[in-house]
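Student: sequence unknown, structure follows:
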């Protein structure tokens, strides 16, 4: 589903009125609003579903799609993944990035190629970037201003601080 971005996974039926239990895969659970177009892979095709109602109960999200009014009509979606198109992604504040935009960026230390960003771990204090260096080793870099000097998504480039020392101390 290129050009589509994962936002939730359907876990189960919620009730007999066609509501589904979904597990958000987003930092923005408030993105689920009435009228939002979402896409679900049904038999190999991206099918459009329109959110008719949303219940957000203490962090649990329940969705009801338009024209699906009972559990029998919607149970085929259990264990499916919910996507949105790029134009429906949440607009980010300055200096914040989608993980999918960071993955694959070249990372430079002191203007010298250092490796590729391969993964991002999200923690309460800050994210941590996983960079696969030229030796094939994964290096963990805290995603804080002290260590990450610049990010240029258009050029797929991240510059990190020369202060970081990754030499083996043993």
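Tutor: That came through fine. Since the structure is predicted, the reported quantities are computational estimates derived from the model, not experimental observations.
Student: make it CA atoms for all contacts and neighbour counts henceforth
Tutor: Will do.
Student: ok, residue 108 - contacts?
Tutor: Contacts for residue 108 were tallied using C-alpha atoms under 8 Å, 6 or more residues apart in numbering; they are 114-115, 157-160.
Student: export the residues you listed as a markdown table, with columns for distance to residue 39, secondary structure and neighbour count.
Tutor: Formatted as a markdown table, the contacts of residue 108 follow (distance: C-alpha to C-alpha, whole Å; DSSP: H, G, I helix; E, B strand; the rest coil; neighbours: other C-alpha atoms under 10 Å):
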| residue | distance to residue 39 | secondary structure | neighbour count |
| --- | --- | --- | --- |
| 114 | 38 | strand | 19 |
| 115 | 34 | strand | 23 |
| 157 | 31 | strand | 19 |
| 158 | 32 | strand | 23 |
| 159 | 36 | strand | 20 |
| 160 | 37 | strand | 23 |
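Student: where does the residue nearest in space to the middle of the chain sit: helix, strand or coil?
Tutor: In the chain, the C-alpha nearest the mean C-alpha coordinate belongs to residue 26, at 5.3 Å (C-alpha atoms, centre = their mean). With DSSP: H, G, I helix; E, B strand; the rest coil as the basis, the three-state label of residue 26 is coil.
Student: and here is the other one:
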């Protein structure tokens, strides 16, 4: 149900703020990579892709670099000179970054793009950042908690859910479990398999979604 395509960012925006009509405000920017090192002496950057599609870097014309912490400075937009996939990394050249010293200053920054420039998602595929903060309920309306993290295991993703009692449970993101996703409403409906239900009940059970 969920594919780790491009990791959404600015999770602090994923609160209970709603648009008119009961729709949640979705991410306006998408995080696609992190600068983890420099390459050579001419300002090339080693970027760790945070996307299932590293080739998408080859079509970038500009990108915004954002510090890990808001106190680390303001975001800045750079024109992209070149982007070449190299193993599990992408070698990125940016206009104005023409030596190793300038490149070193960008280490640790994230690459972001406007949402409208993100890759088009297939059906039943979602940006992780849009999923973070969604309420997770069973088909009968019982509230399990809030989705707080998505872990990629290779075979399928794992959803980390924090309950109203602050206990954590993990459920697999597979079709037998994830029954419906509505990121605009901020709701995910699940069906707990027998083994998952036993684990959940041992952790304290669910809170009814009905008044």
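Tutor: That came through, no problem. Since this is a predicted model, take the numbers as computed values, not measurements.
Student: TM-score of the superposed pair?
Tutor: Put the two chains on top of each other and the TM-score (TM-score structural alignment, normalised by the length of structure 1) is 0.86; 169 aligned residues with a C-alpha RMSD of 2.2 Å.
Student: map the residue nearest to the centre of structure 1 onto structure 2.
Tutor: Aligned counterpart of residue 26 of structure 1 in structure 2: residue 51 (TM-score structural alignment).
Student: distance-wise, check that match relative to residue 181 of structure 2.
Tutor: Residue 51 of structure 2 sits 21 Å away from residue 181 of structure 2 when distances are taken as C-alpha to C-alpha, to the nearest Å.
Student: could you find the closest non-adjacent residue to the residue nearest to the centre of structure 1?
Tutor: Leaving aside its sequence neighbours, residue 26 of structure 1 sits nearest to residue 7 (C-alpha to C-alpha, 6 or more residues apart in numbering; 5.4 Å).
Student: in contact with that neighbour, which residues?
Tutor: The neighbours of residue 7 of structure 1, taking C-alpha under 8 Å, 6+ apart as the test, are 24-26, 81-84.
Student: just the element for it, please.
Tutor: For residue 7 of structure 1, the host element (DSSP states H and E) is strand 4-13.
Student: and that strand, which stretch of structure 2?
Tutor: Alignment of strand 4-13 of structure 1 against structure 2: residues 29-38, by TM-score structural alignment.
Student: give the buried residues for that stretch.
Tutor: Neighbour-count burial for stretch 29-38 of structure 2 flags 29-38 (criterion: 16 or more other C-alpha atoms under 10 Å).
Student: please apply the same query to stretch 169-187 of structure 2.
Tutor: Neighbour counts over stretch 169-187 of structure 2 (16+ other C-alpha under 10 Å) mark 169-173, 177-178, 180-187 as buried.
Student: what sits up against that stretch?
Tutor: Contacts for stretch 169-187 of structure 2 (C-alpha under 8 Å, 6+ apart): 1-2, 22-26, 130-131, 133-137, 156-163, 188-193, 196, 200, 203.
Student: got a PyMOL select line for the buried ones in those residues?
Tutor: Buried members of these, defined by 16+ other C-alpha under 10 Å, are picked up in PyMOL with:
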select buried, resi 1+2+24+25+26+130+131+133+134+135+136+137+157+158+159+160+161+162+163+188+189+190+191+192+196+200
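Student: which stretches in structure 1 count as strands?
Tutor: Using DSSP state E, the strands of structure 1 run over 4-13, 19-24, 37-42, 45-57, 60-65, 81-85, 106-109, 112-122, 127-133, 138-142, 148-152, 157-160.
Student: counterpart of the fifth one in structure 2, which residues?
Tutor: Under TM-score structural alignment, strand 60-65 of structure 1 corresponds to residues 89-94 of structure 2.
Student: the matching stretch vs structure 1, mean deviation?
Tutor: Once fitted to structure 1, stretch 89-94 of structure 2 is off its aligned match by 1.0 Å on average (mean C-alpha distance after the TM-score superposition for structure 1).
Student: translate residue 135 of structure 1 into the numbering of structure 2.
Tutor: When structure 2 is aligned by TM-score structural alignment, residue 135 of structure 1 is paired with residue 165.
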